[in-house]
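Colleague: Predicted model follows, preceded by the sequence.
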Amino acid sequence: MIGTSGWRYPRWRGDFYPHGLVQRKELSYLAERMPSVELNGSFYSLQRPESYQRWRSEVPEDFVFAVKGSRYVTHMLRLRNIDAAVANFFASGVLALGPTLGPILWQLPERVEFDPEVLGGFLRRLPRTTGEALGLARGHDARLHGRSWLEIDADAPLRHALEPRSSTFGDPRATELLREHHVALVVADTAGRWPAFDAVTADHVYVRLHGSTEPYASGYTAAELDEWADRIRGWRSATDRHGNPREVFVYFDNDARGRAPHDAIALAERLR
């Protein structure tokens, strides 16, 4: 699955999005050209169920939304005392995505360093199925009264990925914990701004490409895309613990100058 981190950027209009395309048609236009997108508004604030329902209605049935977890959990609470916050996140409408719900991304700020007790406690609290997520969601607090979504289409597996930005997560114990809980350690290209981890810790691989020379801005050369395509083929050639081909999710976050959708399409073409 190759896509972009978000889809609503003014710089894309008149470039990736044709002149005259109304904003409300942008997601459906993108979904005709790539199979997945990273939904990042959920990182900044709790979205509403009707928003998730609308987004689901605008994409094909086999489209996949990766959903970025709440920064209240990762940046403010720093993975501590998170039960109510995680319940609120899943009650906010995430489960309304139904079968289009893909991996949940949890991004940590650089100031959050590896602590085995804290990381282990966080990983143990993550729901592994939509049924478990629904059970957590029912414990939401008063902030979600009257605006929660407490339904699922079916009890399906949930996948998680963690994107740390502290070099302390290079500790082998961090990798072991992630493997124990089958949570993917994000492979992130940040032009050297933050550490690059490459350990495979789950049945899926989650890649975020922020830019090779300038974070969030620079595009990828043909040679660089060839290298990423080779890495993805390597990951996909392996099987997961169930004997199935390993899934790889790749999202371009070099959106500031409009490179992300073009790079995503170019990479996908190399892998067809």
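Modeller: Cool, the structure landed. Numbering: from 1, shown residues only.
Colleague: can we go C-alpha only for contacts and neighbour counts from here?
Modeller: Fine.
Colleague: Can you get me a residue count around Ala174?
Modeller: Each residue near Ala174 was counted by other C-alpha atoms under 10 Å, and the total is 18.
Colleague: Counting neighbours, which bits of the helix or strand harbouring it end up buried?
Modeller: For Ala174, the element it lies in under DSSP states H and E is helix 172-180. With burial defined by 16 or more other C-alpha atoms under 10 Å, the residues of helix 172-180 counted as buried are 174-175, 177-179.
Colleague: What is that helix packed up against?
Modeller: helix 116-125, strand 184-185 (3 or more C-alpha pairs under 8 Å, 6 or more residues apart in numbering; DSSP states H and E).
Colleague: So which residues make contact with whichever helix or strand comes after the last one?
Modeller: This means strand 184-185. Sequence-wise, the next helix or strand downstream of strand 184-185 (DSSP H and E) is strand 187-189. By C-alpha atoms under 8 Å, 6 or more residues apart in numbering, the surrounding residues in contact with strand 187-189 are 163, 196-199, 205-212.
Colleague: Pipe these into JSON lines and attach distance to Pro109 and secondary structure per row.
Modeller: Converted to JSON lines, the contacts of strand 187-189 look like this (distance: C-alpha to C-alpha, whole Å; DSSP: H, G, I helix; E, B strand; the rest coil):
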{"residue": "Glu163", "distance to Pro109": "9", "secondary structure": "strand"}
{"residue": "Ala196", "distance to Pro109": "14", "secondary structure": "coil"}
{"residue": "Phe197", "distance to Pro109": "15", "secondary structure": "coil"}
{"residue": "Asp198", "distance to Pro109": "18", "secondary structure": "coil"}
{"residue": "Ala199", "distance to Pro109": "19", "secondary structure": "coil"}
{"residue": "Val205", "distance to Pro109": "20", "secondary structure": "strand"}
{"residue": "Tyr206", "distance to Pro109": "18", "secondary structure": "strand"}
{"residue": "Val207", "distance to Pro109": "17", "secondary structure": "strand"}
{"residue": "Arg208", "distance to Pro109": "15", "secondary structure": "strand"}
{"residue": "Leu209", "distance to Pro109": "17", "secondary structure": "strand"}
{"residue": "His210", "distance to Pro109": "15", "secondary structure": "coil"}
{"residue": "Gly211", "distance to Pro109": "18", "secondary structure": "coil"}
{"residue": "Ser212", "distance to Pro109": "20", "secondary structure": "coil"}
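Colleague: try this one next to it:
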Amino acid sequence: MTGKGIVRTGTAGWVYAPWRGQFYPSGLTQKQELAYAGTHLGAIEINATFRALQKPQSFRNWASQTPEGFVFAVKGPQLVTHIRRLKDVATPLANFFASGPLALGARLGPFVWQLPPNMGYDPDRLEEFLALLPKSPADAEAFAGRHEAWMQDAATTAGGVAAIRHALEVRHESFATPGFIAQLRRHNVALVTADTAQWPTFDVTADFVYCRLQGAPGKDGYDAADIERWAGRLAAWAEGGPLPDGAFLADQPEPRPRDVFAFFVSTDKLHAPANAMAVAERLGG
């Protein structure tokens, strides 16, 4: 990668009633909310995919309501991460990739896989899962093509998709080891930066960076100083410079420009859009 990476800031989801009259103007209909969010944010993380498979037409509709350059991150299904806990998941993965995310085309951003808090580090199980994940549009098409026969409404072509990227969020202390960092780097899978007391580290493990900012450690939200601090970190990743601060589990890779995705998902959800827009403004977006 040359030049400077692209920084996109956004929120997890876009349907949130308390935003109406605050982020969303009074009188805006719910059907207009995604289009409005798309003009004020750089990305949105789709969380509905965690609970159940969606329909291809839903993804097409979402893509059609957002501007060029906007992207959606897509959260992997709980069947894979929480119920089967990464074991024997080839078929559920095929069904998931066929359920519509590829229909986002150029608006497809990274897939994010969130592990349950009580799931510890099993290197062999994780290795099997990471090896399964498609790493290119062609791989994703082939994987989606192996969906089960009952899925008659499937989207298995990746027209317009530029890249297939994956991020992994872990929440168990047993993952806090350099070996885990090395494992993710071998597969070019980003370790989610969570900004929590439980997971405060900033290790970069892929050719992009993925943040799910959940409230500065010991806090429920972000104040002006936190926003400035995060703007500086995101800029450093995008520009290829060293981070101005932060804790790490392993040696930092050689700095180089990276695309950055930062989603505000803190318990202070009411102010998530404002936080995302404030960081973007400080970065000149």
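Modeller: Nice, thanks for sending it over. Because the structure is a prediction, the values reported are computed rather than measured.
Colleague: ok, back up a step: onto which residues of structure 2 does the helix holding Ala174 of structure 1 map?
Modeller: The counterpart of helix 172-180 of structure 1 in structure 2, using TM-score structural alignment, spans residues 178-186.
Colleague: Have a look at how far, on average, that stretch is from structure 1.
Modeller: Following the fit onto structure 1, the mean deviation recorded for stretch 178-186 of structure 2 is 0.6 Å by mean C-alpha distance after the TM-score superposition for structure 1.
Colleague: just how off-centre is that stretch within its chain?
Modeller: Offset of stretch 178-186 of structure 2 from its chain centre (C-alpha atoms, centre = their mean, to the nearest Å): 19 Å.
Colleague: circling back to that earlier point, what's the helix holding Ala174 of structure 1 in contact with?
Modeller: Taking contacts as C-alpha under 8 Å, 6+ apart, the residues outside helix 172-180 of structure 1 that touch it are 114, 116, 119-120, 123, 169, 184-185, 199, 201-202.
Colleague: Please apply the same query to stretch 206-215 of structure 1.
Modeller: 161, 184-191, 193, 216-220, 248-254.
Colleague: and if we set it to 7 Å?
Modeller: Contact with stretch 206-215 of structure 1 is made by 161, 184, 186-191, 216-220, 248-254, as judged by C-alpha atoms under 7 Å, 6 or more residues apart in numbering.
Colleague: and what of stretch 62-77 of structure 1?
Modeller: 35-40, 42-45, 79, 82, 85-86, 89, 100-109.
Colleague: Contact partners for Glu247 of structure 1?
Modeller: Counted by C-alpha under 7 Å, 6+ apart, Glu247 of structure 1 has contacts 204-205, 236.
Colleague: Kindly apply the preceding question to Phe23 of structure 2 instead.
Modeller: Pro273.
Colleague: quick one: what's aligned to it in structure 1?
Modeller: Mapped onto structure 1 by TM-score structural alignment, Phe23 of structure 2 lines up with Phe16.
Colleague: which stretches of structure 1 form strands?
Modeller: 2-5, 36-39, 64-68, 101-107, 160-163, 184-185, 187-189, 204-209, 247-252 (DSSP state E).
Colleague: in structure 2, what residues pair with the fifth one?
Modeller: Strand 160-163 of structure 1 corresponds to residues 166-169 in structure 2, going by TM-score structural alignment.
Colleague: cool, and the longest one?
Modeller: Under the alignment (TM-score structural alignment), strand 101-107 of structure 1 falls on residues 108-114 in structure 2.
Colleague: biggest helix in structure 1 by residues?
Modeller: In structure 1, taking DSSP state H as the definition, the longest helix is helix 222-237.
Colleague: That one relative to strand 204-209, how many degrees between them?
Modeller: 170 degrees (axes from the mean of the first three to the mean of the last three C-alpha atoms, to 10 degrees).
Colleague: Now the buried members of the contacts of strand 187-189 of structure 1.
Modeller: 163, 196-197, 199, 205-212.
Colleague: ok, now how distant is Leu95 of structure 1 from Phe89 of structure 1?
Modeller: 10 Å (C-alpha to C-alpha, to the nearest Å).
Colleague: In JSON lines, list the strands of structure 1 along with distance to Arg270 of structure 1.
Modeller: JSON lines is the format used below for the strands of structure 1 (distance: least, C-alpha to C-alpha, whole Å):
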{"stretch": "strand 2-5", "distance to Arg270 of structure 1": "11"}
{"stretch": "strand 36-39", "distance to Arg270 of structure 1": "17"}
{"stretch": "strand 64-68", "distance to Arg270 of structure 1": "20"}
{"stretch": "strand 101-107", "distance to Arg270 of structure 1": "23"}
{"stretch": "strand 160-163", "distance to Arg270 of structure 1": "25"}
{"stretch": "strand 184-185", "distance to Arg270 of structure 1": "24"}
{"stretch": "strand 187-189", "distance to Arg270 of structure 1": "19"}
{"stretch": "strand 204-209", "distance to Arg270 of structure 1": "16"}
{"stretch": "strand 247-252", "distance to Arg270 of structure 1": "13"}
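Colleague: So what's the residue count around the aligned partner of Tyr29 of structure 1 in structure 2?
Modeller: Aligned counterpart of Tyr29 of structure 1 in structure 2: Tyr36 (TM-score structural alignment). As a burial measure, Tyr36 of structure 2 scores 18 neighbours (other C-alpha under 10 Å).
Colleague: contacting residues around Tyr36 of structure 2?
Modeller: Applying C-alpha under 7 Å, 6+ apart to Tyr36 of structure 2 gives no contacts.
Colleague: Over to Trp14 of structure 2?
Modeller: Per C-alpha under 7 Å, 6+ apart, neighbours of Trp14 of structure 2: Leu34.
Colleague: counterpart of it in structure 1?
Modeller: Counting by TM-score structural alignment, Trp14 of structure 2 lines up with Trp7 in structure 1.
Colleague: Repeat that for Leu133 of structure 2.
Modeller: Using TM-score structural alignment, Leu133 of structure 2 sits opposite Leu126 in structure 1.
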